[in-house]
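> Below is the sequence, then the predicted model.
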Amino acid sequence: MQLLSINRAIATDITLGNKTVATGIFKKPTQETVVIGRLGVAGDTIVDTKVHGGEDQAVYLYSAEDYAWWSEQLDRELPAGTFGENLTIMSFHDGVLRVGDRLQIGESLLLEITAPRVPCAKFAAKMGDASFVKAFIRAGRPGAYARVLQIGSVTQGDALKWQPTEQNYIDIKGMFYQWHQKAWDKAALHQALGSPLSKIARRIISKRAGIADSG
């Protein structure tokens, strides 16, 4: 496994309906060695901190396999950073990707998976397709947010090592599916809230379920 690209952005204006808003979704690859701290990639920009970023969603990961699938669906090549991810990786580990799985990159950086990415209107506008959010949901290829357990520097080409959790935490694709249903399955809800979710995801899930935030 390998780190294929490190991507970051400066704030850029984008048009949503009749409004112009800032976004940090226009990520571009960098060849530099980059420090990834508790709040994410040095030099990156996160604008809407209500639903993005923070210590529990510091880094967003997307895989080359999912890029290949989307390139086939859209009939065009997609450069790293297209999906707004900070790190483009060769693959997620074999088997089910779960909240609580850990990923070591290079010598020191250690990440822990916390939630799937949930698409928004800015994402659709960036892709130039108002229906892209629905297509992204149907595809079930959300990528994953992670918290930084150990700060480190990374360089394109660094080796990756997955450390799957031994706990029965909710899996990322299952959580992404439940997120877009009218109501959560009770067993999945219990499994999700028992997992080391990001604070943002836990708050939203708890609110939708009508229960006190357990985080």
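Sure thing, it's come through.
> Only C-alpha atoms from now on, for both contacts and neighbour counts.
Fine.
> Give the other helices and strands that the helix or strand where L4 lies contacts.
Element membership for L4, per DSSP states H and E: strand 3-8. Helices and strands touching strand 3-8, by 3 or more CA pairs under 8 Å, 6 or more residues apart in numbering; DSSP states H and E, are strand 28-30, strand 87-89.
> Out of the ones you listed, which one sits most buried?
strand 87-89 (a mean of 25; mean count of other CA atoms under 10 Å).
> Name the residues that touch that strand?
The contact list for strand 87-89 (CA atoms under 8 Å, 6 or more residues apart in numbering) reads 1-7, 59-64, 80-81.
> what about versus this one:
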Amino acid sequence: MRVLSVNVGRPRAVGYTDAPSGTTGIDKRPAEGPVRVADPGPKGVGASGVAGDAVCDLRHHGGTHQAVYAFAREDLDHWESELGRAIANGAFGENLTTEGLDVNAALIGERWRIGGSAVLEVASGRVPCRTFASWLDERGWVKRFTRRAAPGPYLRVVEPGEIRAGDPIEVVHRPDHDVTVELAFRALMLQRELLPGLLAAGEALDPELRETARTYVAKHRS
């Protein structure tokens, strides 16, 4: 299990984003050398946890529980085959392109040590948005991506450090529940009746998703 590339994006003006700045950092490219990761601060204030990476819409992206986004090279290869086009590392807006790790089977609260110092914790799955769909320019993309339920995880930074291409990924903690990235995504996007089960992940679950699950439980308590 290793990092194939660490990817960062620069602000780019586009006509298809509703970000107030009119820019997006979704077009991420592999960085040369080590890249520092650290907790960027609360959502709405903090941006990316990856040094040199742009988050252009703080309303929906960035912050502690979306500090780093990972996507598996194996899943990019799947989409290459299905879409019939080359997909480079970073093209899905991921900060870390991984190899040899089923990132969607990772548990919420699972911790990865990457390289010699950084420790990241799985917080939730990525939710596809209009910018993602427009960037890829694929008809019906949000629905197609959602149906596969392999979104890749957002991670928070537990211990800051430097990450570079080739760094090994070691799973150093797996919590005692069964709430995976895939399950959390399915509950939010496809099968709302699964939402109550997400609460088993406790405080490790992204606060917004945790609140969604609690609201669902309260509504259906009767």
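Done, it's in. All figures in this text were calculated on a predicted structure; none of them were measured in a lab.
> TM-score for these two?
The TM-score (TM-score structural alignment, normalised by the length of structure 1) is 0.88; 210 aligned residues with a CA RMSD of 2.5 Å.
> Alignment lookup: H65 of structure 2 to structure 1.
Under the alignment (TM-score structural alignment), H65 of structure 2 maps onto D56 of structure 1.
> Check the secondary structure at its match for me.
Reduced to three states with DSSP: H, G, I helix; E, B strand; the rest coil, the structure at D56 of structure 1 is coil.
> Can you say which of the helices and strands packed on strand 3-8 of structure 1 is nearest to Q73 of structure 1?
strand 87-89 (18.8 Å; CA to CA).
> Where in structure 2 does that closest one fall?
Strand 87-89 of structure 1 corresponds to residues 96-98 of structure 2 when matched by TM-score structural alignment.
> Compare the helices and strands packed on strand 3-8 of structure 1 and give me the one nearest G106 of structure 1.
strand 87-89 (12.6 Å).
> what's the mean gap between that closest one and the aligned bit of structure 2?
Superposing on structure 2 places strand 87-89 of structure 1 at an average distance of 0.5 Å from its equivalents, by mean CA distance after the TM-score superposition for structure 1.
> circling back to that earlier point, wait, isn't the match of H65 of structure 2 in contact with A201?
No: between D56 of structure 1 and A201 there is no contact under CA atoms under 8 Å: 9.3 Å.
> Between the two, point out the one with more neighbours.
Shown here are D56 of structure 1 and A201; by other CA atoms under 10 Å, D56 has more neighbours (26 against 22).
> residues contacting that one?
So D56 of structure 1 contacts T114, Y145, A146, R147, V148, L197, S198, K199, I200 (CA under 8 Å, 6+ apart).
> do that again at 6 Å, thanks
Contact partners of D56 of structure 1, counting by CA atoms under 6 Å, 6 or more residues apart in numbering, are R147, S198.
> Which strands or helices does the lengthiest helix in structure 2 pack on?
Taking DSSP state H as the criterion, structure 2 has its longest helix at helix 207-219. Helix 207-219 of structure 2 sits against helix 195-198, with contacts defined as 3 or more CA pairs under 6 Å, 6 or more residues apart in numbering; DSSP states H and E.
> The strand holding L4 of structure 1 vs structure 2, average distance?
For strand 3-8 of structure 1, the mean deviation from structure 2 after alignment is 0.6 Å (mean CA distance after the TM-score superposition for structure 1).
> starting at the chain centroid, how far to that strand?
Here the centre of strand 3-8 of structure 1 is set off from its chain's centre by 13 Å, with CA atoms, centre = their mean, to the nearest Å.
> what does the next helix or strand after that strand rub up against?
Going down the chain from strand 3-8 of structure 1, the next helix or strand is strand 12-16, by DSSP H and E. With contact meaning CA under 6 Å, 6+ apart, strand 12-16 of structure 1 is reached by T20, V21, A22, T23.
> what's the next secondary structure element after strand 12-16 of structure 1?
For strand 12-16 of structure 1, the following helix or strand on the C-terminal side (DSSP H and E) is strand 19-23.
> hmm, who's touching that following strand?
For strand 19-23 of structure 1, the surrounding residues in contact (CA under 6 Å, 6+ apart) are A11, T12, D13, I14, V47.
> How about stretch 78-93 of structure 2?
For stretch 78-93 of structure 2, the surrounding residues in contact (CA under 6 Å, 6+ apart) are N7, I26, D27, K28, R29.
> Give me the nearest residue to the third one, chain neighbours excluded.
I take that to be D27 of structure 2. Nearest residue to D27 of structure 2, sequence neighbours excluded (CA to CA, 6 or more residues apart in numbering): G9, at 5.5 Å.
> how far away is the one you found from G62 of structure 2?
13 Å (CA to CA, to the nearest Å).
> With L205 of structure 2 instead?
Using CA to CA, L205 of structure 2 is found at 15 Å from G62 of structure 2.
> How about R29 of structure 2?
Look at R29 of structure 2 and G62 of structure 2: by CA to CA, they are 18 Å apart.
> Out of L205 and G62 of structure 2, name the residue with the larger neighbour count.
A count of neighbours by other CA under 10 Å puts G62 above the other of L205 of structure 2 and G62, at 28 against 23.
> SS state for the more buried one?
coil.
> what do you get for G116 of structure 2?
G116 of structure 2 ends up coil, using three-state DSSP.
> Now which residue in structure 1 aligns to it?
Match for G116 of structure 2 (TM-score structural alignment): E107.
> So its match versus A183 of structure 1, what's the distance?
According to CA to CA, E107 of structure 1 and A183 of structure 1 sit 42 Å apart.
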